[in-house]
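*Asks:* with the sequence up front, the predicted model follows.
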Amino acid sequence: MFRCLPLCAALLAPLAQAEEAASLVLHNARIYTVNADQPWAEALAMDEEGEILAVGSQAEVEEYADDDTEFVDLGGRLVLPGFQDSHAHVLDASSEAQGDCPLESDGTLEHWLDEIAGCAEQAKGEWLLGSGFSLHTLLDSGESPRALLDEIAPDLPIAMMEETSHSYWLNSKALQLAGFDGERDDPEGGVILRDPQGRATGVVLDNAGDLVMDKALPPSKALQQVYYQAVLDGQDELARNGITSVADARVFWRRGHLEAWQKVAREDRLKARTSLGLWAYPQLDDGEQLAQLKALYQPGDEDDLLHITQIKLYVDGIVHNTTARLRQPYQHSLAGVDPRGLYYFGPKRLARYARELAASGFDLHIHTIGDQAVRDALDAIEQAGRGRHRLTHVELVDQADIPRFRQLGVIADFQPSPYFTPSFLKDNQPLIGQRAYQMLPMRALYDSGARVTLSSDWDVNPLSPLGIMQNALGLGSRGLPNLEAAIRAYTLDAAYTLRQEQRTGSLEVGKQADLLVLDHDIFKLPPEQIGQAKVLWTLLGGEEVYRAPGF
């Protein structure tokens, strides 16, 4: 990158003919604006407040320069609007509270047990927490999950989160502390797997696992500091990946997550415009929880970087666990799971939450994986009325519901990870038969005119938007049609989702200079190489929040 300082700027540009002079001009660039009226430009000018003054040719933009304007020569590199990740778990992905005993999902049971034993020997806390194992590898072993962990540490509660975060592997002590050991009823939105004698096996699914974590992580001053540091660490990862706006998709406001975000915002240390999605707890009393959630609504001012404007609701689980809610039964379900999957929030409760929270100003961010869950969520939104509501994951959709997304103005949010490659779909065939090959109908919804966004679900998937876009273009007939569509899904349409499309999402006069510079022009790369490109520079409102070494 070449910087041209004021003396050089005076030689390159005439005195400003515009009403306001630019503080910074980016030139000698390939700028993809995501503005349909002016998709490409070679230069961009911004003022001291980070507002874009001009986008166009170098000659046009130089008219906004004066003796004090700084010029940056980008050497022909590609500039894009800042990415906007509408579904990430910034705090959880960055938090040490999630545990420090990582397991490799493709490892063997013996290897996992060795790793857990090593972690147990070094454990200093009241619980041993970790993550990464594969549920079906554990279940297919035929061993008693709880007995395996009891042999390692019978008196230390152990909770290992599965790679998808939708199940947990527990020892007897953890089951006891969670209140699951003698419990015969499943918690709301969860399942306790049991042996033929009715005894808990040590594997719990979906919200049962979240309840375990509530026990393992009660609010404390020490954890509050951990959460605060996690938010800070997450800012660096966002900026490094060119993400200038994000929605944290599940804020556990009863654990202290909200206070951590608010503290970082007060200290002006956020590096991305942030919308928080408050978690709707399935097990709480509806009246009390709705009142508490409404009281937490905080849209903030336009210039604020933190907004508390979204609610994260789960309707169902995941196909992998046979807990995604389906219209037709699974061909094979895990023992103890309803043959059609489970509900976190059934249709009646979901409709009430949607109606009351939308009326209070919240936008709904609804986890829907099974086709019945999708239909229930669309029904609830239809009753609630218009908003910037979105369904996320959207892995199975009945054909009759495809046009309803556009009709109701519902956004379809996808995370096209490697899990949706043909081998992954084949793995689901024993569970749902030929429906496995209909999963992730991204192109069908796009072609129907629905608004489609892409997001990461970090840290279930890697954070990189470039990798997600590569995946979205690599799914054949199920994928997005072209790179332009993928970029728009990560920029302007995501900005609409976050209610900021008038200020961000494209590079246009009057909008904020949220942008990034790449080391390679992804328009000139084969689609399968897009994820290899690297972010060199990230600006938020014209201010640098990330610069790659050597740039």
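*Replies:* Looks like it arrived, so ask away. Numbering: from 1, shown residues only.
*Asks:* when you work out contacts or count neighbours from here on, use the C-alpha atoms and nothing else.
*Replies:* Noted.
*Asks:* how about the strands in the stretch 151-300 of the chain?
*Replies:* All strands of the stretch 151-300 of the chain, identified by DSSP state E, counting those that start in this stretch, fall at 158-162, 167-170, 190-194, 200-206, 243-251, 273-279.
*Asks:* out of these, nearest to Ala222?
*Replies:* Of all the strands of the stretch 151-300 of the chain, it is strand 243-251 that lies closest to Ala222, at 18.2 Å by C-alpha to C-alpha.
*Asks:* hmm, back to that, Ala147 is nearest to which of the strands of the stretch 151-300 of the chain?
*Replies:* Nearest to Ala147 among those is strand 200-206 (8.1 Å), distances taken as C-alpha to C-alpha.
*Asks:* could I get the strands of the stretch 151-300 of the chain as JSON lines with mean neighbour count and distance to Gln229?
*Replies:* Conversion of those to JSON lines gives the following (neighbours: other C-alpha atoms under 10 Å; distance: least, C-alpha to C-alpha, whole Å):
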{"stretch": "strand 158-162", "mean neighbour count": "26", "distance to Gln229": "22"}
{"stretch": "strand 167-170", "mean neighbour count": "28", "distance to Gln229": "25"}
{"stretch": "strand 190-194", "mean neighbour count": "23", "distance to Gln229": "30"}
{"stretch": "strand 200-206", "mean neighbour count": "25", "distance to Gln229": "27"}
{"stretch": "strand 243-251", "mean neighbour count": "27", "distance to Gln229": "15"}
{"stretch": "strand 273-279", "mean neighbour count": "23", "distance to Gln229": "16"}
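*Asks:* distance to Tyr314 for these - can I get that in a markdown table?
*Replies:* Below are these laid out as a markdown table (distance: least, C-alpha to C-alpha, whole Å):
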| stretch | distance to Tyr314 |
| --- | --- |
| strand 158-162 | 18 |
| strand 167-170 | 15 |
| strand 190-194 | 11 |
| strand 200-206 | 10 |
| strand 243-251 | 10 |
| strand 273-279 | 9 |
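*Asks:* then this one, side by side with the first:
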Amino acid sequence: MVADKIFYNGKFYTMAKEGETVEAIAVYNGKIAAAGTNEEVKAIGAKEFIDMKGQPILPGMADTHMHLYSDCLEQEKVTAADIHSFDELVERCKQHLDDVKEGDWLLIENLHMDFLKEGSFPTVNVLDQASTEIPICVGSFCHHVHMLNSKALELCNLGPDVVEHTPDTIDRFEDGSLTGVISDQSYSEYVEPYLPKLTMEENIEKVDKYLQYCSSVGLTQLHAYQEDNPDGIRMYQEMRKKKGLKCRVAFHFVLDENTPRNIVTGFGDDMLKLGSAKFLQDGSVGAASCLMNEPFADQPDNYGKGCYTQEELNKLVKDAYDAGHEVAVHAIGDKANDMLLTAIENAYRPELGWSRRFYMIHATVISESFIERAKKLPVIISIQPIFIRNYVSMARKRLGDERLHYCFALKDMMDAGLILTGGSDAPVCEVNPFHGIQCALTRMDLTGNPEIISKEQAISVYDAVSLYTRNAAYFLEEENLKGTLEVGKVADFVVTDKDIFETKAEEIASIKVLETVLGGDTVYQA
């Protein structure tokens, strides 16, 4: 055999074992055919030899929970991340009204309620101070809450008589009129259908550029959840034909009456495949809407909100599982996670072993009994360490000191043998995996704030990198195909300007990607 390419004189971290490196790899037909010393691998022979010049190299990284299309569009929206009052928000809206084309909306994202001096979300009366003629929609940083002005409410046909199918997701004043604050499923049902839509061609152009960006930060696999693009997975199929895919994409879907019943999780190939059936069980810590066993420390009457009763959740999970799908459920609060474990216990068929898996999305706050129960089930937990940067300012206030240990309990869960993977939940947070790795190590935000969330839950560099490489490959049963640089696996890898294993923890977010290789071919070069 003559290899297609031999990459030599590099420091390839295989991630198969902690600290294990090889100098060279041979690539044939997109996969690693040999790995070892320069001398051993170069002896094979190849059509092309590429000198890596001693640079550190990691396996290609995956984001196991992100909203690809939404984050793509987010890049063009106005940000409210730096807003600290209603007056500032109104002024920010006014500054961008002239940019809104006829028939479009003013869309603003990343408003952080805990940064606002008023301590609450702005209502329709506040947003109407900016405009009553142009529809305005402001999203929270967690993307579970959106605020509309009167024009937006009018266009969505939302009035006091609207019936919400999920309790407490459409906020009202005492007289029954709408405050304009709408969350979770009611936003998806009543607002999203009225937002401006792009054509297929426009979508392809924008998403293609976005995938190039993802390549530039070291991502070779994206798990896209609950896509709200009008063309769904077809858009990626068309893009693949016309432009190719710069990242591998798994399309995780909402199971409803429109979902084809004759194809199931895993349908597709290494570049584009159908992912898991996705459900949402609660809200977020930031919006004080995740479902908790005990009330929030700063809101003693608020236990959060659950989307489904235990019986309803049991049925949803079991029906999807029995239909042949792997199942992913968003659960952030400790009660939501306990309920999800119950639903998985109810659906799981032990005789299938790990042949069909359950994905717990977030598991941000867990109960004392969570780990022992989860260890007995074929669950993989997609956690978002980068969330820690947002929690530094609010976690203690909202959860109290006693529950902090169970917030992003990375070390406890990994020490117990649970498989954790890394994600960003983009557009909630930056998709760059090095940001998440730094947060997993320091348990701090990225701006130098000295406060630390549960320092005892910090993990090692190897474990943090594993979240995005070897562990991430367990999604969709791909551990024998991806995640480490070993013979037989795809030749996806990332060349960096600094060695992550020799970089100070608080400087990891500054690591730059010099080159990203997908299936042996360069898809990004600085």
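*Replies:* Done, it's in. Because the structure is predicted, anything quoted here is derived from the model rather than measured.
*Asks:* how close are the two chains, by TM-score?
*Replies:* The TM-score (TM-score structural alignment, normalised by the length of structure 2) is 0.89; 508 aligned residues with a C-alpha RMSD of 2.6 Å.
*Asks:* sorry, back to before: out of the strands of the stretch 151-300 of structure 1, the one nearest Ala489 of structure 1 is which?
*Replies:* Closest to Ala489 of structure 1 of these, according to C-alpha to C-alpha: strand 243-251, at 13.2 Å.
*Asks:* which outside residues touch the closest one?
*Replies:* Identification of contacts with strand 243-251 of structure 1 by C-alpha atoms under 8 Å, 6 or more residues apart in numbering yields 82-91, 238, 257-258, 271-279, 312, 365, 498, 514-515, 538-540.
*Asks:* and the gap between the alignment partner in structure 2 of Thr504 of structure 1 and Ala34 of structure 2?
*Replies:* Counting by TM-score structural alignment, Thr504 of structure 1 corresponds to Lys482 in structure 2. Per C-alpha to C-alpha, to the nearest Å, Lys482 of structure 2 is found 15 Å from Ala34 of structure 2.
*Asks:* looking at the two, which is more packed in?
*Replies:* Set Lys482 of structure 2 next to Ala34 and count neighbours by other C-alpha atoms under 10 Å: Lys482 wins out with 27 against 21.
*Asks:* surely that one touches Ala473?
*Replies:* Yes - at 5.5 Å, Lys482 of structure 2 counts as touching Ala473 under the criterion of C-alpha atoms under 8 Å.
*Asks:* element containing Tyr359 of structure 2?
*Replies:* Under the criterion of DSSP states H and E, Tyr359 of structure 2 resides in strand 358-362.
*Asks:* in structure 1, what residues pair with that strand?
*Replies:* Using TM-score structural alignment, strand 358-362 of structure 2 pairs with 389-393 in structure 1.
*Asks:* now the matching stretch: buried residues?
*Replies:* His389, Arg390, Leu391, Thr392, His393 (16 or more other C-alpha atoms under 10 Å).
*Asks:* go on, stretch 343-356 of structure 1?
*Replies:* Neighbour-count burial for stretch 343-356 of structure 1 flags Tyr343, Tyr344, Phe345, Gly346, Pro347, Leu350, Ala351, Arg352, Tyr353, Ala354, Arg355 (criterion: 16+ other C-alpha under 10 Å).
*Asks:* stretch 85-105 of structure 2 too?
*Replies:* Buried positions in stretch 85-105 of structure 2, judged by neighbour count with 16+ other C-alpha under 10 Å: Ser85, Phe86, Leu89, Val90, Arg92, Cys93, Lys94, Leu97, Trp105.
*Asks:* the strand holding Tyr359 of structure 2 vs structure 1, mean deviation?
*Replies:* In the superposition with structure 1, the average deviation recorded for strand 358-362 of structure 2 is 1.4 Å (mean C-alpha distance after the TM-score superposition for structure 1).
*Asks:* which other helices and strands does that strand contact?
*Replies:* strand 327-331, strand 379-383 (3 or more C-alpha pairs under 8 Å, 6 or more residues apart in numbering; DSSP states H and E).
*Asks:* 10 Å - rerun?
*Replies:* strand 61-66, strand 272-280, strand 327-331, helix 334-347, strand 379-383, strand 419-422 (3 or more C-alpha pairs under 10 Å, 6 or more residues apart in numbering; DSSP states H and E).
*Asks:* which helices and strands does the lengthiest helix in structure 1 pack with?
*Replies:* As assigned by DSSP state H, the longest helix anywhere in structure 1 is helix 221-240. Applying 3+ C-alpha pairs under 10 Å, 6+ apart, one finds that helix 221-240 of structure 1 contacts strand 83-88, helix 90-94, strand 243-251, helix 257-266, strand 535-540, strand 543-547.
*Asks:* thanks a lot, see you next time.
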